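Enquirer: sequence plus the predicted model coming up.
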Amino acid sequence: MSHTSLTKRDTPGRLNDKDAHDIYRLLVATSTTDMAAAIKRLHVDQLAGHPTQQALGYLDELFAAGPDALGSIMAGRAEEGVGDPAVVAASVAVLSRDLVEAI
C-alpha cells in the first residue's frame, strides 16, 4: 500500500481492501528481518527518512494495532469468498507488529 493509499483512510470512499491485502501479501512473502533491514536503511536516508517514518506510523496504526485495526479488517475483507478473513486480519496484525518491533 503506497503512502498515498494509506492517507485515503481519511476519505472512506477512496479506501480499497485490495490495497490492504497487498500489505498482507508483502509481509507474508518477505522475511521480517529482510524488510526491517531495508526500512532501517530508508529511515536513516536524508531524503527518504521522513516519509519512511510516516509510513511506519501508518503501518502501526492501521495494521499493527491488532486484527480490529482498519487496515487489518480491510485485508481480511479482501479474502471473503476465497479464504478466511479473520485469519488474514490476525496474521497481518501480527506480522506488522513484528516488523514495527524489529525496527
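Expert: On my side now, so go ahead. Numbering: from 1, shown residues only.

Enquirer: use CA for all of it now, contacts and neighbours both
Expert: Noted.

Enquirer: which residues in this structure form helices?
Expert: Counting by DSSP state H, the chain has helices at residues 3-6, 17-29, 32-44, 49-59, 70-77, 85-102.

Enquirer: winner for burial among those helices?
Expert: Ranked by mean neighbour count, the helices of the chain are led by helix 70-77 with a mean of 26 (mean count of other Cα atoms under 10 Å).

Enquirer: ok, second structure coming up, stack it against the first:
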Amino acid sequence: AWTEQKLRQEGMRDVSVLVMYASAYGHTKTMANAVADGLKSASVNVNMMNLEHCSAKDVNNALQACNGFFLGSPTLGGEMPTQVKEALGVVLSAASSEDTERVPCGVFGS
C-alpha cells in the first residue's frame, strides 16, 4: 500500500501511532477501530487509548512514545466530553512547551 511504500522510502521502521478516543454509545469506538485497522494494514504499530479510563499523565506518556496520533470524540449536546477536552489540553501543552518537530495527527468524530 501507499503508506508502507512511503514509510520505507523515508527509512521509517517501527512507526507507532496513538489512537485516542472517548465513545458515548460505541460509534466513536467503531471509528477508532477502523482507523487502527487501516494503520495496522500498513504495518504501523497502533496504541489504542480509551480516554474514559486514562489519566492526563497516561496521555502524556503515550504521546511521548508515538510518531503520530488521532483523537476521536463523540458530540454530546454539541460539546466534546471532558475526557477529550483534557486529552486535547495535554496535546496542546506538550506541543507548546517543548521544541517538537511536526507530528502527523488526525481527528474524527461521531
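Expert: Cool, the structure landed. Given the structure is predicted, the values throughout are model-derived calculations rather than measurements.

Enquirer: overlay them and tell me the TM-score.
Expert: Laid over one another, the chains give 0.35 as their TM-score (TM-score structural alignment, normalised by the length of structure 1), with 56 aligned residues with a Cα RMSD of 3.9 Å.

Enquirer: what ranges does structure 2 have for its helices?
Expert: Counting by DSSP H, residue ranges of the helices within structure 2 are 2-9, 27-41, 56-64, 82-97.

Enquirer: out of those helices, nearest to Leu18 of structure 2?
Expert: With Cα to Cα, the closest approach to Leu18 of structure 2 among these belongs to helix 56-64: 7.0 Å.

Enquirer: what helices or strands is that closest one leaning on?
Expert: helix 82-97 (3 or more Cα pairs under 8 Å, 6 or more residues apart in numbering; DSSP states H and E).

Enquirer: what angle do the helix it packs on and helix 56-64 make?
Expert: 50 degrees (axes from the mean of the first three to the mean of the last three Cα atoms, to 10 degrees).

Enquirer: list the buried residues for helix 82-97 of structure 2?
Expert: Going by neighbour count (16 or more other Cα atoms under 10 Å), the buried part of helix 82-97 of structure 2 is 83-84, 87, 90-91.

Enquirer: for the residues you listed, give me a markdown table that also has distance to Met48 of structure 2.
Expert: Output for the buried residues of helix 82-97 of structure 2, formatted as a markdown table (distance: Cα to Cα, whole Å):
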| residue | distance to Met48 of structure 2 |
| --- | --- |
| Gln83 | 15 |
| Val84 | 14 |
| Ala87 | 14 |
| Val90 | 17 |
| Val91 | 16 |
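
Enquirer: pick the one among those closest to Ser16 of structure 2.
Expert: If you rank the buried residues of helix 82-97 of structure 2 by distance to Ser16 of structure 2 using Cα to Cα, Val91 comes first, at 16.4 Å.

Enquirer: touching, Met20 of structure 2 and Met48? I think so.
Expert: Yes - with contact taken as Cα atoms under 8 Å, Met20 of structure 2 and Met48 are classed as touching, separated by 6.1 Å.

Enquirer: these two: which has the busier surroundings?
Expert: Neighbour comparison, Met20 of structure 2 and Met48: the larger count goes to Met20, with 25 against 18 (by other Cα atoms under 10 Å).

Enquirer: what distance do you get for that one to Ser97 of structure 2?
Expert: As judged by Cα to Cα, to the nearest Å, Met20 of structure 2 and Ser97 of structure 2 stand 21 Å apart.

Enquirer: ok, now Gly68 of structure 2?
Expert: 17 Å.
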